[in-house]
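**Student:** generate a structure from the sequence data that follows.
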Amino acid sequence: MPQAQTAAAPIKNHSFHTPDSDLLIVGAGLSGIGAARHLQLRSPHTRWTMVEARARLGGTWDLFRYPGVRSDSDMHTLGYAFKPWTERKAIADGPSILRYIQSTSDETGITSQIQFGRKVLKADWSTSQSLWRVTLSLTNGAIAKVTTRFLYLCSGYYSYTQAHQPAFEGQGTFQGTWVYPQFWPQELDYSGKKVVVIGSGATAATLVPAMAAKALHVTMLQRSPTYMVSRPAEDALALQLQRFLPAGLAHHLTRWKNIVLGMYFFRLARRYPDKVKSHLIDLTRQQLGTDFDTAKHFTPNYKPWDQRVCMLPDGDLFREVRAGRASVVTDTIVCITPTGIELASGKHLAADIIVSATGLQLNALGDIAFSVDGQAYNPAQAMAYKGMMLSDLPNVFMAMGYTNASWTLKADLTAGYVCRLLKHMERHGYTQAVPRRDPLAKAQAYFDFSSGYVQRAASVLPVQGDRAPWRVHQNYIADMLSLRWSRLDDGVMQFTGHAKAGLAERSVARSEPD
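**Tutor:** The predicted model follows:
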């Protein structure tokens, strides 16, 4: 969809004494737009700026343009708490989500404040001046520098420029078209073509039914199965509530209904993994029939929610398999041939198009090079504080979502915490906030998840601890207690300040508790 282009104020080079802004938001996607709106509503005196490396807002939902791209969560939780989702489909397509983000930004005046085409390269913290010196690359190749008191990273946790691309023997001999979903060629015509999609995650589960409508046949080639569950594309209760209640109240009730149900099923899977696994496989068997080899193609060798469960709106993948327009092959690749893929079983899959849906490449802190008082900062050696700050990294927040629920649920809570913290610091004249690592907290993996993209990134991601406030909860209620109502001055967060500097110069009505 067309992006409303707005001329942004030029960024200038200067001496680093007076900060250009109180807070710099990095990224104009779902998290960034949400963060800006929370600041408008709850911390209106904060001077914030937003930079976006790309020419358009939307983040993931503008970047991904492969056939059928959609949410893997319901929009009543993936959407913002402050903006009701009113469209019929709860499992929404990518263009609908992009319109939702765009309208949120336009209606609130955020779009006019986004500075597009500015990629953050590095950020250097000065303790003596209580500010970040940020270096940006502009689309014309120029380098610019800005200063800010706080950095708010809303750039996600995967690379926009590189996907996970395993090397397959013989790949260079393939005479057809090789495609990566993250960089989908819009001119690609797959009508009447034989397509093989390598992968079994959410992207593959989306691509296969979408392409099957036009392709001659689509095969999902997987090394191992994934849990896949049919879910109604429309939420019947939400639609009923929208008929009889104000939009905001209907959205709020539906959101909480889905939060509670999601938490219940996750806890059930953790407590009774074998029973839940058996139930999920039974549901799949009901979709595909007793003649289909469900045990081979849809029975994973891990417990439910050790990896994310794929949601299929109205069972679209199952429908295409039943109709014969799509098929599933569980095997390993020996090599790529000029006309397709040779498998370990001896079978050869003929293909005109091969789509490599083999996963994301994760990064940490948006691939920004951080330093603190001249010393390089390595996020892989840091411990996460409440899942939204890192140990010994002053005045930096990061929007990180859940692995077992909608991303925005945690992003909304994080934004609320940021607003609380800014008010607390202003009230007390603080200019620096940094969580100091507890030497008694034992390090654990940041994500308790066995997915390949998480395991591949273990060496670059920070860790979590075995106790509060270093635990990274995958639980909305636990995070609500931790981020919305817990004490800010908790003995772990270290506050320092200068009486004349920063936010403390301005007064603001204080209606929220610390």
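**Student:** from here on, contacts and neighbour counts on C-alpha atoms
**Tutor:** OK.
**Student:** burial check on R88, number of neighbours?
**Tutor:** Neighbour count of R88, defined by other Cα atoms under 10 Å: 14.
**Student:** you'd agree it is up against P232?
**Tutor:** No. Here R88 lies out of contact with P232, judged by Cα atoms under 8 Å, at a distance of 11.2 Å.
**Student:** okay, and A36 sits in which element?
**Tutor:** Assessed by DSSP states H and E, A36 sits inside helix 30-42.
**Student:** ok, and what's touching the following helix or strand past that helix?
**Tutor:** Once helix 30-42 ends, the next helix or strand along the chain (criterion: DSSP H and E) is strand 48-52. Applying Cα atoms under 8 Å, 6 or more residues apart in numbering, the contact partners of strand 48-52 are 21-28, 32, 36, 113-119.
**Student:** show me the strands in the stretch 401-514 of the chain, by range?
**Tutor:** Assigned by DSSP state E, counting those that start in this stretch, the strands in the stretch 401-514 of the chain fall at 432-435, 444-445, 463-464, 493-496.
**Student:** and for the stretch 251-400 of the chain?
**Tutor:** All strands of the stretch 251-400 of the chain, identified by DSSP E, counting those that start in this stretch, fall at 310-313, 326-330, 333-337, 340-343, 348-350, 353-356, 369-372, 375-377, 384-385, 389-390, 396-398.
**Student:** which helices and strands sit right next to the fourth one?
**Tutor:** Okay, so that is strand 340-343. Contact analysis of strand 340-343 by 3 or more Cα pairs under 8 Å, 6 or more residues apart in numbering; DSSP states H and E lists strand 333-337, strand 348-350 as its packing neighbours.
**Student:** can I get those in a markdown table including mean neighbour count and distance to I259?
**Tutor:** As requested, the helices and strands packed on strand 340-343 are exported to a markdown table (neighbours: other Cα atoms under 10 Å; distance: least, Cα to Cα, whole Å):
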| stretch | mean neighbour count | distance to I259 |
| --- | --- | --- |
| strand 333-337 | 18 | 39 |
| strand 348-350 | 17 | 42 |
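**Student:** that older thread, among the strands of the stretch 401-514 of the chain, which is nearest P181?
**Tutor:** strand 444-445 (28.2 Å; Cα to Cα).
**Student:** can you list contacts of that closest one?
**Tutor:** A458, P462, V463, Q464, G465, D466.
**Student:** PyMOL command for the buried members of those?
**Tutor:** To isolate the buried members of these in PyMOL, using 16 or more other Cα atoms under 10 Å:
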select buried, resi 458+462+463+464+465
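**Student:** switch the contacts of strand 444-445 over to JSON lines; also include distance to L349.
**Tutor:** Listed next are these as JSON lines, based on distance: Cα to Cα, whole Å:
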{"residue": "A458", "distance to L349": "34"}
{"residue": "P462", "distance to L349": "41"}
{"residue": "V463", "distance to L349": "41"}
{"residue": "Q464", "distance to L349": "43"}
{"residue": "G465", "distance to L349": "46"}
{"residue": "D466", "distance to L349": "47"}
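**Student:** for comparison, sequence B:
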Amino acid sequence: MSQQHFDVLIIGAGVSGIGVGCHLTRECPGKTFAILERRQSLGGTWDLFRYPGIRSDSDMFTFGYNFRPWTGGKVLADGASIKDYVANTAREYGVDRHIRYGLAVKSADWSSVDKCWKVTAENEASGEVENYTANFMVGCTGYYNYDKGYKPDFPGESDFQGQVVHPQHWPEDLDYTGKKVVVIGSGATAVTLVPTMAEKASHVTMLQRSPTYLMPLPSVDKVTLALQKVLPEKVAYKLTRARNISISRLLYERSRKSPKAMRRLLLRVIKHQLDGKVDMRHFSPDYNPWDQRLCVVKDGDLFKVLKSGKASIATDHIERFTKTGIRLKSGEELEADIIIPATGLDVQMLGGIKPSVDGQEVVMKDKIIYKNVMVEGVPNAAMIFGYTNISWTLKVDIAAEYLCRLVNLMDKRGYRTVVAKDTGNSRGEDTILGALDAGYIKRAADRLPRQGTHGPWKSSQNYLEDVKILRFDPIEDGCLEFDGKRTHGRQQGSTGFLKPLRSALFGV
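**Tutor:** From the prediction side, this is the model:
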């Protein structure tokens, strides 16, 4: 049994954990830190998921870190390329030397007496227990259970004589050449799997309970490639990021303000892609755009395989599995050799860790989140939670910057502890993902922390607002207690509108 102390302990070596580590290296160079990672490799999502065609669902020029340009013209990158980008970033900033692999965190308790976190981790290979202490703990575990994905209990599933394969646990040796495949779902995973598997399978059917809003997106950005030829790498990157952030925000805001107009626009684009060869009822959701996440279709590949007949789409409910496939409530039967339930994630906070404060468990559903970074009432801790309506990493960057500002201010003032305290009865009923109406969020309502109704307790999902709040607003705002005392920092005057806007778009 070993014990070690660090200034900052990061849980998880995925996109978020590596990002936080890089920001600490850049902005808090005197701080010691370690990253505890349960798996044997970094990358998180991009190491776990290995299904055919796995790729980003966000454009890489905003998904990339703000301090390290994503180069080339790929807009939607494959999983291996994304993992390489994260690994190369970790190596470039020396963060890879701080990662400790194969360690599953079993407990994390804040001690008010010792003013530190006491963390117990188990080496899953050897069973050896390691103890860590840290002044500050940062959860970078994402928001889903890595051990299992969500899969409904389908009636008659045991009768099916073929293979049932969940995308989260894809067998390396799965051969679907010449097979009949049914993919259950209509989200990003299904939209990726269907056209990729159709290249080898005899036929692929996408079975959806209800349609999803889809938007074709080219895989290569020719404008960016042109910019990269005439401008320095970082300048081209910042210009592309600014453009893509603006477009993403515009699409989201117009969807919220004018849902009927955006619905007409999205359906018109899909109708043009299908050339009248596929029934539009399969692409006409009964909800408004961005009530659930919008799925992108790389180079329109899904529409192409549907038009070619290599794949088909069925909108119906499952009555039961049979020996040879799936019987639908309409009476139709879908033959299958392989069934893939692309039915979503099992939401889980902090990788299943149940943190405690002085031995009392922190019940997340009873807590609200401060600036979408800190948990109310939990000292010296942060939780990195990216965006759901634009690239996850945009939030990772500015949240990490905020944490570095906070740590540096505490050093400057000589503070040892900080805790967010809600004294204004700000708690609301919406979860921190309340803007989306997806099934996986509804299923996890009893596990997710809440957001407040106003002020820094309300989750805006607005990148431009968050840049102002996290990068420019005073840290000592009256909502934080330092060493048990509430402080108000000296107001240094408004930053105005242009500086936060320029910072949000260009990262400077």
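**Student:** returning to what we had before: take the strands of the stretch 401-514 of structure 1 and lay them out in CSV including distance to T49 of structure 1.
**Tutor:** Below are the strands of the stretch 401-514 of structure 1 laid out as CSV (distance: least, Cα to Cα, whole Å):
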stretch, distance to T49 of structure 1
strand 432-435, 19
strand 444-445, 33
strand 463-464, 29
strand 493-496, 24
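**Student:** of those, which is nearest R42 of structure 1?
**Tutor:** Closest to R42 of structure 1 of the strands of the stretch 401-514 of structure 1 is strand 432-435 (Cα to Cα; 19.1 Å).
**Student:** where does that closest one end up in structure 2?
**Tutor:** Structural correspondence for strand 432-435 of structure 1: residues 417-420 of structure 2, per TM-score structural alignment.
**Student:** what does the matching stretch contact?
**Tutor:** Under Cα under 8 Å, 6+ apart, the answer for stretch 417-420 of structure 2 is 115, 370, 374-380, 479-484.
**Student:** can you give me the offset of stretch 379-393 of structure 2 from its chain's centre?
**Tutor:** On the basis of Cα atoms, centre = their mean, to the nearest Å, stretch 379-393 of structure 2 sits 8 Å off its chain's mean C-alpha point.
**Student:** and what of stretch 432-444 of structure 1?
**Tutor:** For stretch 432-444 of structure 1, the gap between its own C-alpha mean and the chain's C-alpha mean amounts to 25 Å (Cα atoms, centre = their mean).
**Student:** for stretch 94-110 of structure 2, same thing?
**Tutor:** Here stretch 94-110 of structure 2 is found 20 Å from its chain centre; the criterion is Cα atoms, centre = their mean.
**Student:** give the aligned range of that stretch in structure 1.
**Tutor:** So stretch 94-110 of structure 2 is aligned with residues 109-125, judged by TM-score structural alignment.
**Student:** could you do stretch 183-191 of structure 2 as well?
**Tutor:** Aligned using TM-score structural alignment, stretch 183-191 of structure 2 spans residues 197-205 in structure 1.
**Student:** circling back: turn the strands of the stretch 251-400 of structure 1 into JSON lines, including distance to I198 of structure 1.
**Tutor:** Shown next, in JSON lines, are the strands of the stretch 251-400 of structure 1 (distance: least, Cα to Cα, whole Å):
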{"stretch": "strand 310-313", "distance to I198 of structure 1": "16"}
{"stretch": "strand 326-330", "distance to I198 of structure 1": "10"}
{"stretch": "strand 333-337", "distance to I198 of structure 1": "10"}
{"stretch": "strand 340-343", "distance to I198 of structure 1": "10"}
{"stretch": "strand 348-350", "distance to I198 of structure 1": "11"}
{"stretch": "strand 353-356", "distance to I198 of structure 1": "5"}
{"stretch": "strand 369-372", "distance to I198 of structure 1": "33"}
{"stretch": "strand 375-377", "distance to I198 of structure 1": "37"}
{"stretch": "strand 384-385", "distance to I198 of structure 1": "34"}
{"stretch": "strand 389-390", "distance to I198 of structure 1": "36"}
{"stretch": "strand 396-398", "distance to I198 of structure 1": "32"}
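**Student:** what's the burial count for whichever residue in structure 1 pairs up with P232 of structure 2?
**Tutor:** Aligning on TM-score structural alignment places P232 of structure 2 opposite P246 in structure 1. The number of residues packed near P246 of structure 1 is 11, by other Cα under 10 Å.
**Student:** which residues in the stretch 101-250 of structure 2 form strands?
**Tutor:** Using DSSP E, counting those that start in this stretch, the strands found in the stretch 101-250 of structure 2 span residues 103-111, 116-123, 129-139, 163-164, 180-184, 203-208, 214-217.
**Student:** which of the strands of the stretch 401-514 of structure 1 is buried the deepest?
**Tutor:** The highest mean neighbour count among these, using mean count of other Cα atoms under 10 Å, belongs to strand 463-464: a mean of 26.
**Student:** just tell me the aligned range of that strand in structure 2.
**Tutor:** Going by TM-score structural alignment, strand 463-464 of structure 1 lines up with residues 450-451 of structure 2.
**Student:** can you point out the buried residues in the longest helix belonging to structure 1?
**Tutor:** Across structure 1, the longest stretch assigned as helix under DSSP state H is helix 247-271. For helix 247-271 of structure 1, a neighbour-count test (16+ other Cα under 10 Å) marks G248, A250, H251, H252, T254, R255, N258, I259, G262, M263, F266, A269 as buried.
**Student:** compared with structure 2, how much does it deviate?
**Tutor:** Here the mean offset of helix 247-271 of structure 1 against structure 2 after fitting is 0.8 Å, by mean Cα distance after the TM-score superposition for structure 1.
**Student:** what separates that helix from the chain centre, distance-wise?
**Tutor:** Its chain's C-alpha centre and that of helix 247-271 of structure 1 lie 19 Å apart, by Cα atoms, centre = their mean.
**Student:** whereabouts in structure 2 does stretch 159-173 of structure 1 align?
**Tutor:** Aligned by TM-score structural alignment, stretch 159-173 of structure 1 falls on residues 145-159 of structure 2.
**Student:** and that stretch, what's buried?
**Tutor:** In stretch 145-159 of structure 2, counting by 16+ other Cα under 10 Å, buried: N145, Y146, G149, Y150.
**Student:** can you tell me the distance between the two ends of stretch 282-295 of structure 2?
**Tutor:** Across stretch 282-295 of structure 2, the terminal residues are separated by 14 Å (Cα to Cα, to the nearest Å).
**Student:** spatially central residue for structure 2, please.
**Tutor:** Of all residues in structure 2, the one closest to the mean position by Cα atoms, centre = their mean is W392, 5.0 Å from it.
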